[in-house]
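In: Predicted coordinates and the sequence they were generated for:
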Amino acid sequence: MDFVDPKDPVEVQNDKLSRIVESLIRRVEQASAPSELAYAQFERAAYLEAQMLQQTRALERTLDQLSESKEKLGVANVAARAARAHLSEAIEAIAEGFALFGPDDRLILANSRFCVNLKDVTPHIRPGLAFRRYLQLVSESEFLDLGHRRSPEDWMNWRLALHDSNTASFNVTLMGDRYFQTSSQRTATGGTVIMHSDVTDLIRVERQERDALMDRQAMLLQATLDHLDQGVCIFGEDGGAVGQNRRLVELLHLPPQLSGKKLSAEVMQEHMGRTMTFPHGFGADDLGDWMRNAATQPPIAFEVRQGGRIFLKVFGRHIPSWGVVMSFTDVTAERLANNALRDLNEGLERRVEERTKALGEALRDAERATASKSRFVAAASHDLMQPLSSAKLFISSIADTSEDEQILNVIGKAETSLAHLEQIIEALMDISKLDADKVVMDRRPIPLENIFGILRDQFTPQAVAKGLGLTVVPSSLLVESDPGYLRRILENLISNAVRYTDRGRIVVGVRRQGNSARIEVRDTGRGMTEDEKRVIFEEFRKLDPGSGPAQGLGLGLAIVERACASLDHPLSVTSVPGEGSCFSVSVPILDAYWGSDRGMIAESPVLAEPNCDGIIVLLVENDRQLRRALSLHIEGWGGLVVPAESAEDAVELMNEAGIVPDALLLDYHLGEGPTGLDVYHRIAGQHGPCACRIVTADRSRNLRRYCTDHGLEILNKPIDRAQLLDFLNEVSAAKRLMEAG
């Protein structure tokens, strides 16, 4: 066990041990106990003496270390005092004012130049000064120039806001045109270093240079203003005169007492209000209000009249930190010209209105004439189809019953003439429909090769007869167009190429151009001049006027142009006289080939063998000649014909005879009464559906759609014998099949 507390100082421990030793010695000397006890006490006393000796040595070492530390501390204090003295000397040697505030925003040290220009603040610059108190002293200093719009509180709040940032630099204006720059920087420990630099000389030099520059700029600005053809004046923010040019004096016709000095905004307003006429709703007072509040107003522009015939355009704008700039432009010549132009325009408008009215009447007359012509051509063509059908059928009947070569030769020529006549009538009908814009195009996918094959077979004999080569290049493209009109377009182009080519060859082919197929018809014929190219698409225009009607009436290219326009197929022609021509039509290409079973155009049918024995045909036709011709043909093929002129006659005959026909041939147009469709519906209503063909020269889309919707087919005039015979053969075959079953 320990007899002393190790936590006690060494002196206290030694004193305790000394007393314990002395006490033990006395006890040994005075004790009468046995020797063993005395020996134990002696050992304890020896142990205590050893501890005391050890503690004494430890105390000596501690005292030595303390003495050494005290010596080092003295050296350090000397070095610190020397360093502080050196720092003070260095800070004092700085040319700028210097101050260091601690993290607690209290002044630690500052040199004598800090706030030297604020003599009423300098006595308070001592260590321990609070930063806010420092700012308060500066803001209230009589040497600080706060300007006209700033209070000490405003300045102090502004400076405190800057103190929140790590760095700040700004200029402070003092009384007596003196300035110093303040720079503050936050230290790593959170303190703040502030430097004051006297920049009075620098700012004064800059001001002198700026004033000199502004003087030069003012001279340059004045020279520029005097060079302008506009009158210009500049007012300050307070409305005072800043500058103006000589042109302003001339335009405003200033009196002598005003022409020699710069105008203020008030004088300008008063002069303009006295000498000028302002626009309606805006006057001199309004101008004055705008100039006084220009900083918050948009730019202004208006015109004034000075005297009787002088017009000035005025424009004003506020320019920040400058004031108001106003310009005056003489627009008298422009206004007089505008007035003269307006009078001229009014006169022209009256003339144009009169001409437009006259042209409108002429256009209406032309439209009426065109409509009348189209109706006449359509009606005449339709009426011509009746006797044409009769003539064709009568001639065909004669050909079927005659074996005389001379008569057959004459019949062949007559059939050729009738075929040309039919082509002419169809061309006239096409022209009338296209002119009247009544054609509804049946756009659908068409394999070009289907058309090319027909054209190749159709025109090869004609080309060979003239000794020409005809090449129709095969094509696998699928295009979108109206199959009938596309074929008609190419037929006319190839027909013209054969007609006007005396030697060489004709090539029909396709060039793919993007999404279009460019179908070209090239020949090595006579070619055309530019004048001829401009007129070839006119009606009844032929480049070879000496050719007869058998060579056409000059309607083919007119039909081509109108059909291409209706189909939106671009048409172009190139030609060189003596070398040949090239007509091209561009048709849209479809993305995929649809197969040969779509868009097919059937070739002209071949006359089949008659097989119509015993069928009963109800024929309703109001044209007597055509009715007779059809009857002869049907009877010649073995059929029985029940002819009727009108719907009433047909129904009456059926009721009287008590028969049900096997086939119906019904003319669509039966005069003023019911149509062939009405006849069909009455018969079908009584006896049920019956095989029927509607005979008509009407090729309109509406009639075809109506017939399709009701399961009827059309037999166009002039009637094709092969189509008629095919129909009757089908009816006869169906009748025999039913009888056999």
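Out: In hand now; what should we look at? Numbers count the residues shown, from 1 in each chain.

In: all contacts plus neighbour counts: C-alpha atoms, from now on.
Out: OK.

In: Helix or strand next in line after the helix or strand containing E209, which one?
Out: For E209, the host element (DSSP states H and E) is helix 200-227. Downstream of helix 200-227, the next assigned helix or strand under DSSP H and E is strand 231-235.

In: now the angle between helix 200-227 and that next one, please.
Out: If you take axes from the mean of the first three to the mean of the last three CA atoms, to 10 degrees, strand 231-235 sits at 150 degrees to helix 200-227.

In: which residues are in contact with strand 231-235?
Out: By CA atoms under 8 Å, 6 or more residues apart in numbering, the surrounding residues in contact with strand 231-235 are 225, 241-249, 251, 263-265, 322-329.

In: re the thing from before, buried residues, the helix holding E209. List them.
Out: T200, I203, L221, L225, D226 (16 or more other CA atoms under 10 Å).

In: Against which helices or strands is the helix or strand harbouring D649 packed?
Out: Using DSSP H and E, D649 maps to helix 647-657. On a contact count with 3 or more CA pairs under 8 Å, 6 or more residues apart in numbering; DSSP states H and E, helix 647-657 meets strand 616-620, strand 640-644, helix 676-687.

In: Which SSE is immediately downstream of the longest one?
Out: Looking back up the chat, that one is helix 676-687. Next helix or strand after helix 676-687 toward the C-terminus (DSSP H and E): strand 691-696.

In: Which neighbouring elements make contact with the lengthiest helix in the chain?
Out: With secondary structure taken from DSSP state H, the chain has its longest helix at helix 332-401. Under the contact criterion of 3+ CA pairs under 8 Å, 6+ apart, helix 332-401 touches strand 310-319, helix 405-436, helix 624-636.

In: if we can go back for a sec, from the buried residues of helix 200-227, which single one is nearest E303?
Out: Closest approach to E303 among these (CA to CA): L225, at 21.1 Å.

In: dropping in the other structure now:
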Amino acid sequence: MIESLTDPNDPLDRQNEKLLKIVAALMRRVEESTDASGAAYAQFQRAAMLEQEVRARTDDLERALDLLNDSNARLAQANQETEAARANLANAIEAVQEGFALFNRDEEMVLCNSRFGLHMPDIQTKLTPGLRFTDYVGLVSQSRFLSLPGVVSPKDWVQRRMARHAEDHVVFNICLSGNRWMQVSEHRTPDGGTVILQTDVTDIMRFERQERDRILDDKARLIRATLEHIDQGVCIFDSKLRLVGWNNRASELLAIPNAQFQMGAPFQTLFHRLSATISFEGGVSDADLLAWVNRSTERPPLQFQMHSGRAKILSVFSQEMPDRGFVISFTDVTAERKSAQALVEAKELLEQRVASRTMELADALNEAERANASKSRFVAAASHDLLQPLSAAKLYVSTLGSGLDKADARAVAVKAESALNSVEHILEALLDISKLDSGRASVHLSSVPVGELFSQMEDAFRPMAQAKGLGLRFVGTDTVVRSDASYLRRILQNLLSNAIRYTETGRVLVGVRRMGKTVSIQVWDTGIGIAPDQRGVVFQEFKRIHSDASAAEGMGLGLAIVERACGLLKHPINLQSELGRGTVFSITVPSAGQARDALNSGEPSIQSRSDVLHRTVALLIENDDNLRGALCMTMENWGVQVLEAASKDEAANLLREIGILPDVIVADFQLDGGKTGTEAIAELTREFGQLPGCIISADRSTELAASCKTAGYLLLPKPIDAQKLKSVLEASVS
């Protein structure tokens, strides 16, 4: 009943207040009641019970108040701790070196530190708590410190930024004015909020760009070196049809000076330069090539052949690159085309030769019969040439028994021995001369002292000249030539024999004249001379100026053998004569110090005066195979004959083996085994004699320059410029 009078949900104070009012009311009713049955006592008893209950409720209320006060104290302490934690968090965020901002799940900024937006001072003051994320992105897009690409508008940037914001974790870079960079890291929190970190990465980006540029430069140099060492010519064009890369081989094949290849040159410009010198074949025209280049859609590979100049044939291959640029390569197929044409012609010639072979075999029988007769006459002529030194030896020996003193007898014996040696050499040469017609003749080049050869000729022919009352004079010389000693001796013997045979009075003079890097050996006589119409006849077999001469005067083979031997040795022969006054035969022979193996070349051995490097011999000492090959190719294009070696020892062995001295030595300064180019040239000079030297080196120190100057060597720095190399070689040879 009592419990129904109060509401349990009311506070204890309210409940106590109601109970006190109830107790007071009950007490008044008890005092005022006159019920005789004892109702007053019952009411009193109830009041006492209510008082006890009030006391109990009062105790509960006091305990509840104590608990409430304790909870309030704890709440206050928790609030203090929360404020301290908030302050610590703010201090920690402020201490972070990056810009920091926190947005809640409603996309509103909760807090940020002072570094957030520091790179954009024009909007930093607007970045405050309560700012919505979309407004923050809009402010960044309008900042004058944001550097956007030319094709991206602020609106486009906002769209891309909000698209990235939809992801849980985002990291990207923003370019700022002044070539600065900021990295933005955005991450989603577990309650749906967003944390943004802004980091200045300018130094990192600059270092990465420098490293990337360095790597690109290294790759560019590698690609350039590769292009320069391939046999094809290569031209690279970008998507705008501008020249961005090429090699020197392209300049050589297209006959365009390297100076005209310029970075960024339009394709049309280069094509117009070529249009006058090239012609297309294989169903492709210049219009087809231009259409392929200007095609807006994907270009399929294009291959064709074209003629460059009058003789060169190039195979051209064009292919598109992924960036819409294209590469054109040129391959010289002239040799292959000529080989194919030669095969076709050889097939036709073979068919013709098979058809005519039967007739040739019939003629061969008659020719063999004539050859037998010719051989008999040749033996007769050879025996006549042998009689000259044999006769001289016989006369010298006959004088030994005429009472000569010991010194004179020894001199006569030496001359007789020299004449017999001439016989021996003639016999050896006869075997080789017999091979001239068969094509099996071989020569052995060596250094031949002309003075010693003259001495032998004088001993052999002086008795014959004295017998006719002629003066025979050999002009002394210390000249050394490069030739085959046997054949050269045979040539002089025949020329002297003819000179004495056709000179009745006067004298015969033999001497040399220097002509640059060659020597002219000349035989003069005061004989009957040769008429102009007979000068081509005298070199024919069995032809003599005086047809009534006896067989004892020879069979007319002497000058024929001279002409063939000179042709074999590549020694040009010249004839000057005047009827009644005499004749001069001149043989041009390379000097030993400058001679090359002319037999391995189809060109004359006389050096062209218009090009000082033509036929020049250069010894190249370079330990790097690639550079050595490139230098050889470059110098050989100038007409230089290159003797290449990887070290000083290899170079010395090569010179000893071939017996040829170079005109100039080109050596790399840094060689294998700790050797230097200056040491190599010095050692070769001590062994083979003084030679011009040129040092190539990447060392640009004054010490090396002074060392080369002291030694008399020209210095060429790396990277090697072709024109400077050519100038250095010309200066060395001159």
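Out: Received it, and whenever you're ready, just let me know what you need. Quantities reported herein were computed from a predicted structural model and do not represent experimental measurements.

In: Can you give me the TM-score here?
Out: Superposed pair, TM-score by TM-score structural alignment, normalised by the length of the second structure: 0.45. Supporting alignment: 352 aligned residues with a CA RMSD of 2.9 Å.

In: So which of the helices and strands packed on helix 647-657 of the first structure is nearest E68 of the first structure?
Out: helix 676-687 (139.8 Å).

In: and the direction of that closest one versus that of strand 691-696, what angle?
Out: 160 degrees.

In: May I see the buried residues of helix 676-687 of the first structure?
Out: Quick answer for helix 676-687 of the first structure (16+ other CA under 10 Å): G676, L677, V679, Y680, I683.

In: Now tabulate those in TSV and tack on distance to C707 of the first structure.
Out: Below are the buried residues of helix 676-687 of the first structure laid out as TSV (distance: CA to CA, whole Å):
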residue	distance to C707 of the first structure
G676	11
L677	8
V679	13
Y680	11
I683	16
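
In: With respect to R704 of the first structure, which of these is nearest?
Out: Nearest to R704 of the first structure among the buried residues of helix 676-687 of the first structure is L677, at 11.8 Å by CA to CA.

In: what sits against the closest residue to D330 of the first structure other than its chain neighbours?
Out: Leaving out its chain neighbours, the residue that sits closest to D330 of the first structure by CA to CA, 6 or more residues apart in numbering is L312, at 4.7 Å. By CA under 8 Å, 6+ apart, the contact list for L312 of the first structure reads E303, V304, R305, Q306, F328, T329, D330, V331, T332.

In: Can you verify my assumption that C708 of the second structure contacts T702?
Out: No. Applying CA atoms under 8 Å, one finds C708 of the second structure not in contact with T702, separated by 9.9 Å.

In: More neighbours: the two, which one.
Out: The neighbour count for C708 of the second structure versus T702, taken as other CA atoms under 10 Å, is higher for C708 (17 against 9).

In: and the more buried one, what helix or strand is that in?
Out: If you go by DSSP H and E, C708 of the second structure is part of helix 702-711.

In: which residues are contacting that helix?
Out: For helix 702-711 of the second structure, contacts defined as CA under 8 Å, 6+ apart pick out T678, I695, L714, L715.

In: packing partners for the top helix by length along the second structure?
Out: With DSSP H setting the assignment, residue counts place helix 334-398 as the longest helix in the second structure. The contact analysis (3+ CA pairs under 8 Å, 6+ apart) places helix 334-398 of the second structure against strand 312-320, helix 406-433, helix 450-468.

In: Let me have the helices and strands packed on helix 332-401 of the first structure in TSV, extended by distance to I506 of the first structure.
Out: Output for these, formatted as TSV (distance: least, CA to CA, whole Å):
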stretch	distance to I506 of the first structure
strand 310-319	73
helix 405-436	23
helix 624-636	40
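
In: Quick check: which of the ones you listed is nearest to Y706 of the first structure?
Out: Y706 of the first structure lies closest to helix 405-436 among these, at 19.3 Å (CA to CA).

In: circling back to that earlier point, mind putting the contacts of helix 702-711 of the second structure in a markdown table, distance to S422 of the second structure and neighbour count included?
Out: Shown next, in a markdown table, are these (distance: CA to CA, whole Å; neighbours: other CA atoms under 10 Å):
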| residue | distance to S422 of the second structure | neighbour count |
| --- | --- | --- |
| T678 | 46 | 20 |
| I695 | 48 | 23 |
| L714 | 47 | 18 |
| L715 | 50 | 23 |
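
In: What strand or helix carries Q183 of the second structure?
Out: For Q183 of the second structure, the host element (DSSP H and E) is strand 180-188.

In: now do the same end-to-end measure for stretch 306-317 of the second structure.
Out: Taking CA to CA, to the nearest Å, the first and last residues of stretch 306-317 of the second structure lie 11 Å apart.

In: and for it, what are the contacting residues?
Out: Here stretch 306-317 of the second structure makes contact (CA under 8 Å, 6+ apart) with 253-254, 277-281, 301-305, 328-334, 337.

In: Recalculate using a threshold of 6 Å.
Out: Contact with stretch 306-317 of the second structure is made by 277-281, 302-305, 328-334, as judged by CA atoms under 6 Å, 6 or more residues apart in numbering.

In: Need the helices and strands packed on helix 647-657 of the first structure in TSV (columns: distance to R627 of the first structure).
Out: Below are these laid out as TSV (distance: least, CA to CA, whole Å):
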stretch	distance to R627 of the first structure
strand 616-620	7
strand 640-644	7
helix 676-687	14
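
In: Quick one: closest of these to Q208 of the first structure.
Out: helix 676-687 (108.5 Å).

In: Give the helix, strand or coil label for L666 of the first structure.
Out: strand (DSSP: H, G, I helix; E, B strand; the rest coil).

In: Go ahead and confirm it touches L677.
Out: No. Applying CA atoms under 6 Å as the test, L666 of the first structure and L677 come out as separate, 7.7 Å apart.

In: ok, back up a step: what's the PyMOL line that selects buried ones from the contacts of L312 of the first structure?
Out: In PyMOL, this line selects whichever of the contacts of L312 of the first structure come out buried by 16+ other CA under 10 Å:
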select buried, resi 303+304+305+306+328+329+330+332
